[in-house]
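# Could you work out the structure for the sequence below:
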Amino acid sequence: MSDATQGTSDLKHYVNDRPFDPYSAVTLSPEQEKYYLASQWVLMWMKFKRHKLALISGIYLVLVYLSVVISEVLAPYSFSHRHTDFLYAPPQDVRFFHNGEFMGPFVYEYDVSLNLEELRWVYTENTARPKQLRFFCTSDDYAGSTYEFWGIWESNFHIVCPAKDSQFFFLGTDRLGRDIQSRIIQGARISLTVGMIGIIISFTLGLVIGGMAGYYGGWIDSVVQRVIEVIRSFPALPLWMALSAAMPVTWSPILVFMGITVILGLLDWPGLARAVRSKLLALREEDFAVAAQLMGAKPSRIIGKHLMPSFMSHLIASATLAIPSMILGETALSFLGLGLRPPITSWGVLLNEAQNFSAVALYPWLLYPAIPVIMVVLAFQFLGDGLRDAADPYK
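Alright, predicted model coming up:
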């Protein structure tokens, strides 16, 4: 074979110590050389970086999941701390200038009165009493609250604290005087964890069951296909509701959390399993898979080491797009009162408290927990779209 017809994959042709493409006889630039020598994952990253919206969404999700680790520190109060004198308090505006002078971040105190005609509390800002916010503080010095960090040890350190004799309700309070901002921040831990644990269960089942059906075929494939068709024939939400309602009411909140996570994971694997099956049916006849068989490799090694990596990028994109459905599933079940329940706090539990439309009409800030749900779901969708485009070899 001549140099003019030899493939470019080994890049053994050089001009002036630089590799060149023998088909076009053009010397490769450092950027082209980097591209031709890049692995599959590097090529995916190079294409993913061009998808700006997906990149921003990925950064946002990383920050959100990092915040889950220190949610008690980020929240001004613990999720159960009550302010009995400030029921349904509206959000307070953070200001920087008082009477034309810069004071730094502060809020005005509320004067509270009861409207006997409408039977509601009325809050007015007392502009004569600005209260500065403190950062990186403890509740011993300011008006924060103590908490158990990850339920292990007690602490009172907060990123932001109101003044000692004041309050800070950035997103208002609920019917029991609990700070909605603090409950949203700490409720993210449960809602986001449900999605991650659920996708691990679903991903594992989908890979194992779909891999067996696609590789072995025959009666195994027929049984798996029938099971998938039966599961997918049921409407998702009613099936979730039925299984959630079957959980004993005597279960602790932790057991309910684990039960909801397992239910979401067990019911989400059929779609992934079908995708894995179709891929393996096509790849098991390829030369590299047949060569591995002839060399005596076990089926588990062929599937795990040779077939799965061939489309792992597509599986990652599919998993990314599946996480929002699990977050929405937990939110829907908790909203309907069939999922998590107090004292556990999640975004669905917070929205469950906003079912009273008359209360929402008077106190619209009760719907604020829906905002992080929408933002996280959209971020996952944009991230999944970016990963799917990056994994597509034809784009």
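# Going by C-alpha atoms from here, please, whenever you check contacts or count neighbours.
Fine.
# surely R189 meets V68?
Yes - at 5.1 Å, R189 counts as touching V68 under the criterion of CA atoms under 8 Å.
# For G210, give me its contacts.
The neighbourhood of G210, defined by CA atoms under 8 Å, 6 or more residues apart in numbering, consists of 224, 272-277.
# Find the helix or strand that it is a member of.
Assigned by DSSP states H and E, G210 belongs to helix 180-216.
# Downstream of that helix, the next helix or strand is which one?
Read in the C-terminal direction, the helix or strand following helix 180-216 is helix 218-233, with elements assigned using DSSP H and E.
# Need the residues that contact the next helix or strand after that next one.
With elements assigned by DSSP H and E, the helix or strand that comes after helix 218-233 is helix 236-245. Contacts of helix 236-245 with the rest of the structure, by CA under 8 Å, 6+ apart, involve 259-260, 263-264, 329, 333, 338-339.
# Now the second one, please; I'll put the structures next to each other:
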Amino acid sequence: MDPAANLPELPSRYVDRAPFDPTDAEALTPEQERYFQASQWRIIWWRFRRHRIAVWSLVILGLFYLCVPFAEPIAPYDPNMRNAQFLYAPPQPPRIVHDGALHLPFVYPMRAELDLDTLRWNYIEDRENPQNIRLFCMAGEYTMWGFIEGRFHVICPPKGGTMFFAGTDRLGRDVFSGLVHGARISLTVGLVGITISILLGMFFGGIAGYFGGIIDSVIMRLIEILRSLPELPLWMALSAALPVTWPPLWIYFGITIILGLLDWPGLARAVRSKLLSLREEDYAKAAVLMGAKPRRIITRHLLPGFSSHLIASATLSVPTMILGETALSFLNLGLQRPAISWGVLLNEAQNITVVTIYPWLMAPVVPIIIVVLAFNFLGDGLRDAADPYKH
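Purely as a prediction, here's the structure:
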């Protein structure tokens, strides 16, 4: 029997150009030895780094998730603060060029004039007097996470001026600050919901795949019933059942639990199908003969064997939950002010007339698209990296 027949195929980046005899230890280069001695997770990381789009998606998501713990210092304004003098004010984009010369980051101040014919405020930029944007400064007070008081901001409006990067809404609230604070809820809904989904999927899928028989049949029939129901109407029905007297925090957890409870069937089916094949492996049978309990066999021997695939599948499920929360809040069935999410902000853009006149109210669509695409690309990269048959 040829001993080289059982050796794994090496990726092209680790194979030396010159042919080598696998039985000869001297033929292995340092990179080849490093590959053979590496753990499963290290090999997955090496493969993942080669997926450039997935790596950049991970970086982008990391920047977005900075808004979760540090929304207050990043946002220049309180997202619920009203500016009566700047209702539906257009965006003030940051600039670095003034009169053809480089300049410190600045915005042009605006003044409002009432159009008596249309009864609308028209905003005119003063391009003669740029106002410098302040960085790492002290401004409005805030309470971070309900108990940390502070005044430090990464970016502050000019002294005596305004800085509305994404404009304002009908009450003069800064849309950009709302986007920063809205990321806290919209992004964590997916993480909390997928945690619930993974726990339920691993539990039901694990016992169905390991025990089989009537337990498998009952769980599979339950999964088929849940998957046969249309998702969005079911989300709407369960969200509408939440008491309107609940505080925003309870509504938040109610929405995440609803999303998690309805997403686990797909993951459970993947876990079940994998365990049906893995439970017949020699190491699983050896654990049974040694007297290991089913819980230990499932959690310590079977599930870790495809945990990387679970992570990739979970990553692809997060965008669905983000879109679910956005859709419910947009339809007024989820969170509402003073709680802020991207769906709550989009609720202001339900009227097509308002969207036509004030298009900046559609700004939450941009981060939603970026985050959903980034999660999809990241999931694709993780899935390819976790595939042991793909190099």
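# for structure 1, longest strand please?
Using DSSP state E to define each element, structure 1 has its longest strand at strand 101-115.
# What are the buried residues along that strand?
Buried residues in strand 101-115 of structure 1, counted by 16 or more other CA atoms under 10 Å: 105-110, 112.
# which residues of structure 2 does the very next helix or strand once past that strand align to?
Of the helices and strands lying after strand 101-115 of structure 1 in sequence (DSSP H and E), the nearest is strand 120-132. On structure 2, the counterpart of strand 120-132 of structure 1 by TM-score structural alignment is residues 120-132.
# list the contacts for the residue most central in space within structure 2?
Taking CA atoms, centre = their mean, the centroid of structure 2 lies closest to L187, which sits 4.9 Å from it. Taking CA under 8 Å, 6+ apart as the contact definition, L187 of structure 2 lies against 65, 68, 322.
# List buried residues within those residues.
Among the contacts of L187 of structure 2, those scoring as buried are 65, 68, 322 (criterion: 16+ other CA under 10 Å).
# what secondary structure does the second one sit in?
Assigned with DSSP: H, G, I helix; E, B strand; the rest coil, V68 of structure 2 falls in the helix class.
# Against I340 of structure 2, how distant is the nearest residue to it once chain neighbours are set aside?
Setting aside the residues directly before and after it, V68 of structure 2 is nearest to R184 in space (CA to CA, 6 or more residues apart in numbering), at 4.2 Å. From R184 of structure 2 across to I340 of structure 2, the span is 8 Å (CA to CA, to the nearest Å).
# Isn't A319 of structure 1 up against F203?
Yes - under the contact definition of CA under 8 Å, A319 of structure 1 touches F203, with a separation of 7.2 Å.
# With neighbour numbers in mind, choose between those two.
Here A319 of structure 1 and F203 are compared on neighbour count by other CA atoms under 10 Å; more neighbours surround F203, at 23 against 19.
# That one -> structure 2?
Aligning on TM-score structural alignment places F203 of structure 1 opposite I198 in structure 2.
# do the same with G187 of structure 1
By TM-score structural alignment, G187 of structure 1 lines up with G182.
# Please work out how many residues are found near that match.
Neighbouring residues of G182 of structure 2 were enumerated by other CA under 10 Å; the total is 24.
# What residues does it make contact with?
Taking CA under 8 Å, 6+ apart as the contact definition, G182 of structure 2 lies against 340-342, 345.
# ok, back up a step: what subset of the contacts of G210 of structure 1 is buried?
Using 16+ other CA under 10 Å, the buried members of the contacts of G210 of structure 1 are 224, 272-277.
# May I see those residues arranged in CSV, with distance to F86 of structure 1 and secondary structure as well?
Written out in CSV, the entries for these read as follows (distance: CA to CA, whole Å; DSSP: H, G, I helix; E, B strand; the rest coil):
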residue, distance to F86 of structure 1, secondary structure
V224, 57, helix
L272, 48, helix
A273, 51, helix
R274, 53, helix
A275, 53, helix
V276, 54, helix
R277, 57, helix
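# so which of those comes closest to H306 of structure 1?
Comparing those against H306 of structure 1 with CA to CA picks out V276 as the nearest, at 13.5 Å.
# now the strands for structure 1?
With DSSP E, the ranges of strands along structure 1 come out as 14-15, 18-21, 26-27, 95-98, 101-115, 120-132, 134-138, 147-149, 153-155, 157-161.
# ranking these by burial, who's on top?
Burial among the strands of structure 1, expressed as mean neighbours by mean count of other CA atoms under 10 Å, is greatest for strand 157-161, which shows a mean of 22.
# ok, the residue lying closest to the match of F203 of structure 1 once chain neighbours are set aside to L200 of structure 2 distance?
Counting by CA to CA, 6+ apart, I198 of structure 2 lies nearest to W264, which is 6.6 Å off, once chain neighbours are set aside. Taking CA to CA as the measure, W264 of structure 2 falls 6 Å from L200 of structure 2.
# Comparing these two, which residue is more hemmed in?
W264 (28 against 19).
# which position in structure 1 aligns with the more buried one?
In structure 1, the residue paired with W264 of structure 2 is W269, using TM-score structural alignment.
# was I right about that match contacting V208?
No - in this structure, W269 of structure 1 is not within contact of V208 by CA under 8 Å, at 10.1 Å.
# Aligned counterpart of Y363 of structure 1 in structure 2, please.
Checking with TM-score structural alignment, Y363 of structure 1 has Y358 as its match.
# Nearest residue to its match in space, ignoring adjacent ones along the chain?
In space, not counting the residues next to it along the chain, Y358 of structure 2 is nearest to Y88; the distance is 7.0 Å by CA to CA, 6+ apart.
# For that neighbour, give its distance to L119 of structure 2.
13 Å.
# Which one of these two is surrounded by more residues?
Neighbours were tallied for Y88 of structure 2 and for L119 using other CA under 10 Å; the higher tally belongs to Y88 (26 against 8).
# contacting residues for that one?
Listed by CA under 8 Å, 6+ apart, the contact set of Y88 of structure 2 reads 167-172, 358.
# can you rerun that using 10 Å?
Residues counted as contacts of Y88 of structure 2 (CA atoms under 10 Å, 6 or more residues apart in numbering) are 120-123, 167-175, 354, 357-358, 360-361.
# Just the buried subset of the residues you listed, written out for PyMOL, thanks.
Those of the contacts of Y88 of structure 2 that meet the burial criterion (16+ other CA under 10 Å) are gathered into one PyMOL selection, given here:
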select buried, resi 121+123+167+168+169+170+171+172+173+174+175+358+360+361
